[in-house]
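[1] prediction below, plus the sequence it came from.
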Amino acid sequence: MEDIKHWLEAYPVIVSITKYLVWIILIFLIIAWVRRLLKKRLPDNALRYKSQKGIEIIGYFLVVLITITYFTGNIKDFGLAIGLLTAGITITLQELILSIAGSFYIFLVRVYKPGDRIEINGIKGDVIDIDSIYTTMMEIGQWVSSDNYSGRIVKLSNAFVFKGPVYNYSQDFPFVWDEFNLPIRYGSDIELAKEIVISVAQEKLSDYVTESISKWKDVVDKYYIEDAQVNPSLAITMTDNWVQFNLRYIVDYKKRRYTKHLLNEEIGKRIEQTNGKVTLASATFEIVNIPTVNIKEDKTTES
């Protein structure tokens, strides 16, 4: 024991570092244990996720606090140590610092949350996790058409919330406006065509319209924005080749592709049932005149 005591007195720095490492390991073990406990005890996924992230943030704070206490020797020097530490590592770790700041900003301001569909830094997808450095997304689009998953999981630095716009498809108002064009041939019964398109839109979109009205009222109360038309609307344009119907409607942000399929399918069926009164148009080309080309053969004689 005496030898151990003399050795400890001879190497106080090693002893201090060992104590520091023991405290850090103990904190991480406690965090891991509490996270597992919350995962078992909390039935709600959203509450379990937020609680685990909160414990993780508290753990990081305690690690920073213990580190500063050990290396400054006094908790009163906390502010000074933070200033010196920040000045020393800002240049080399600025991206990491910005990412950590971004994670706090995301949680406090609620820029987005797990389950939201967002587009950031040119990448669109559903948020599946947010940690202290990265936002993890299930990618949408790229080589896959419409709003379908590509199958790639993307990790994006939280620092990007400070570097550009964040498009949120689901926050406050989980609906988007969509539209498509329908070419109707000249000579068709335009009034009948209008009746078909409007009736199909009202039948297929009634649930979305009802839900979106109450949601949009909340948006109007929260933001400085005017009231909007959420009922399906039809605009008609006369072109050189056909009468163009433009149907604009509101839809759940996750069901754009499927809803457009239902509308096109039902409208197509009802147009066929008109027995030629309404006909879809297609691009046609008319050749007015074919120029005559005269070819003269130059014959030369050999002497």
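    Sure thing, it's come through.
[2] okay, CA-based contacts and neighbour counts for the rest of this
    Will do.
[3] in the stretch 1-150 of the chain, which spans are helices?
    Listed in chain order, the helices of the stretch 1-150 of the chain (DSSP state H, counting those that start in this stretch) span 2-10, 12-41, 45-72, 78-89, 94-109.
[4] deepest-packed of those helices, please.
    helix 94-109 (a mean of 17; mean count of other CA atoms under 10 Å).
[5] can you give me the angle it makes with helix 78-89?
    Orientation note: helix 94-109 sits at an angle of 130 degrees relative to helix 78-89 (axes from the mean of the first three to the mean of the last three CA atoms, to 10 degrees).
[6] could you point out which element follows the helix or strand where Asp178 lies?
    Per DSSP states H and E: Asp178 is located in strand 175-184. Next along the chain after strand 175-184, taking DSSP H and E as the criterion, comes helix 190-222.
[7] next one for the comparison:
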Amino acid sequence: MDIVQALTDWIRREGALGNLIVSLAIVVAIWLVRHLALRTTLRRLDAPARYRWRRASFHLAVSLALVLVALIWLGGYRNVALHLGIVTAGLAIALQELIESFAAWLFIEWRRPFTVGDRIQIGERCGDVIDLTPFQFALAEIGAWIDGDESTGRIIWVPNSMVFTEFLTNYSRPGLQYVWDEVVVHITFDSDWRRARQILEGLLKDLHATLPDTLPDDVERASRRYFGLETETAPAVYTRVDDRGILLSARYLSDLRRRRRSQHILWEGILSAIEREPHITFAYPTRRIYHSPAADETGIPRPPAG
């Protein structure tokens, strides 16, 4: 207590110079504490957890430094409260959008609709979350003019407030990095559809074997957190008919960042297998023209003679 009183008396004697020295000392001390804490903590964490610790400790350090420096320069708790009340009233009107984004950041940190590393779609934009700040987050864009959910190379900065006004889709939740994908094979009515189905089932089985063995356990664990979440992981082939032929829909789980690669492997297997099958033919739009010798130049059949 004597040290605090002595420091207070010294600051009053030195005026602005004393305030400046103490403010710098506070900033340096907080930076050193944060640096030492991170060095002892980050070694035991994975990359996403290290990122979250760095961001959280940075925001905590800045907030603490601002409060302590304000106490030094404004001369105590009462003056700080008075000044903050006046400033807050003005900022609430002038910086409404920033306040909404900051409130959205608190919501994101609390409810975790997504975190850094997740693949999300918000509004019409889709990408991987690579940074999250109190006012905006960054997406490594995918899609747009690129097929197969591949990266475009662009980074999009999105205001946090959009989580309150736009639909948000998270491809990576709940803790899974796999999504259902589907490939549709169209064959003619006179094709051996049973053999085609058998080929697809074999290809899907080989593709499914490349997934990690822990996937069923991960899905089961996620289903206990989210009611009604599908727990089936096995691929399937479904059959239906339309006016062009027989449709065989191959449904399977794919790594969300390798969806295009999975489709590439599956389609090459399908093309190679169908090429060796003489009784299976792909269906595609065609037009057949029948010529009748009994028709005149107008195309209208002439009535038979006699």
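    Alright, I've got the coordinates. Quick caveat, the model's predicted, so the values are computed rather than measured.
[8] re the thing from before, tell me the helices and strands packed up against the strand holding Asp178 of the first structure.
    Using 3 or more CA pairs under 8 Å, 6 or more residues apart in numbering; DSSP states H and E as the contact test, the elements touching strand 175-184 of the first structure are strand 243-252.
[9] identify the residue range in the second structure corresponding to the strand it packs on.
    Aligned using TM-score structural alignment, strand 243-252 of the first structure spans residues 246-255 in the second structure.
[10] quick one: that stretch to chain centroid distance?
    In terms of CA atoms, centre = their mean, to the nearest Å, the gap separating the centre of stretch 246-255 of the second structure from the centre of its chain is 23 Å.
[11] by how much does that stretch deviate from the first structure on average?
    Between stretch 246-255 of the second structure and the aligned residues of the first structure, the post-superposition mean distance stands at 1.5 Å (mean CA distance after the TM-score superposition for the first structure).
[12] hmm, who's touching that stretch?
    Stretch 246-255 of the second structure is contacted from outside by 177-189, 193, 197, 200-201, 204, 208, 233-241, 262, using CA atoms under 8 Å, 6 or more residues apart in numbering.
[13] could you do stretch 84-101 of the second structure as well?
    Under CA under 8 Å, 6+ apart, the answer for stretch 84-101 of the second structure is Pro134, Phe135, Gln136, Pro159, Asn160, Ser161, Met162.
[14] of those residues, which is the most crowded?
    Counting neighbours by other CA atoms under 10 Å, Asn160 leads the contacts of stretch 84-101 of the second structure with 26 neighbours.
[15] what's the match for it in the first structure?
    Under TM-score structural alignment, Asn160 of the second structure pairs with Asn158 in the first structure.
[16] for its match, which non-adjacent residue is spatially closest?
    Of all residues not flanking Asn158 of the first structure in the chain, Ser99 sits nearest, at 4.6 Å (CA to CA, 6 or more residues apart in numbering).
[17] map the one you found onto the second structure.
    Ser99 of the first structure maps onto Ser101 in the second structure, with residues paired by TM-score structural alignment.
[18] Gly153 of the second structure in helix, strand or coil?
    Recorded secondary structure, Gly153 of the second structure: strand (DSSP: H, G, I helix; E, B strand; the rest coil).
[19] my guess is it contacts Ala140, does it?
    Yes: counting by CA atoms under 8 Å, Gly153 of the second structure touches Ala140, with 7.0 Å between them.
[20] spatially central residue in the second structure, please.
    In the second structure, the residue lying closest to the centroid (CA atoms, centre = their mean) is Arg119, at 1.7 Å.
[21] residue contacts, that residue?
    Here Arg119 of the second structure is in contact with Cys126, Gly127, Asp128, Val129, Asn170, Tyr171, Ser172 (CA under 8 Å, 6+ apart).
[22] and the contacts of stretch 246-255 of the second structure, which are buried?
    Taking 16 or more other CA atoms under 10 Å as the criterion, what is buried in the contacts of stretch 246-255 of the second structure is 177-178, 181, 185-189, 193, 197, 200-201, 204, 208, 235-237, 262.
[23] thinking again about what came up before, wait, which of the contacts of Arg119 of the second structure is closest to Tyr290 of the second structure?
    Nearest to Tyr290 of the second structure among the contacts of Arg119 of the second structure, counting by CA to CA, is Cys126 at 49.7 Å.
[24] which one in the first structure is aligned with that closest one?
    By TM-score structural alignment, Cys126 of the second structure lines up with Lys124.
[25] next: Gly148 of the second structure.
    Checking TM-score structural alignment: Gly148 of the second structure goes with Ser146.
[26] excluding chain neighbours, what is closest to that match?
    Ser146 of the first structure sits nearest to Arg257 (CA to CA, 6+ apart), 6.4 Å away.
[27] by how much does the host helix or strand of the one you found deviate from the second structure on average?
    Using DSSP H and E, Arg257 of the first structure maps to helix 256-272. For helix 256-272 of the first structure, the mean deviation from the second structure after alignment is 1.1 Å (mean CA distance after the TM-score superposition for the first structure).
[28] what are the buried residues along that helix?
    For helix 256-272 of the first structure, by 16+ other CA under 10 Å, it's Arg256, Thr259, Lys260, Leu263, Ile267, Ile271.
[29] who's in contact with the aligned partner of the last one in the second structure?
    Put plainly, it is Ile271 of the first structure. Counting by TM-score structural alignment, Ile271 of the first structure corresponds to Ile274 in the second structure. Ile274 of the second structure makes contact with Ala196, Ile280, Thr281, according to CA under 8 Å, 6+ apart.
[30] what's the closest non-adjacent residue to whichever residue in the first structure pairs up with Ser191 of the second structure?
    Using TM-score structural alignment, the equivalent of Ser191 of the second structure in the first structure is Ser188. Closest residue to Ser188 of the first structure apart from its sequence neighbours, by CA to CA, 6+ apart: Val278 at 4.6 Å.
[31] count of residues packed around Arg258 of the second structure?
    With other CA under 10 Å as criterion, Arg258 of the second structure counts 14.
[32] kindly report the same for Met138 of the first structure.
    For Met138 of the first structure, the count of nearby residues is 19 (other CA under 10 Å).
[33] now the closest residue in space to it that isn't next to it in sequence: how far from Glu195 of the first structure?
    Of all residues not flanking Met138 of the first structure in the chain, Ile153 sits nearest, at 4.7 Å (CA to CA, 6+ apart). Distance of Ile153 of the first structure to Glu195 of the first structure, given as CA to CA, to the nearest Å: 45 Å.
[34] those two: who's more crowded?
    A side-by-side neighbour count of Ile153 of the first structure and Glu195, using other CA under 10 Å, places Ile153 first with 16 against 11.
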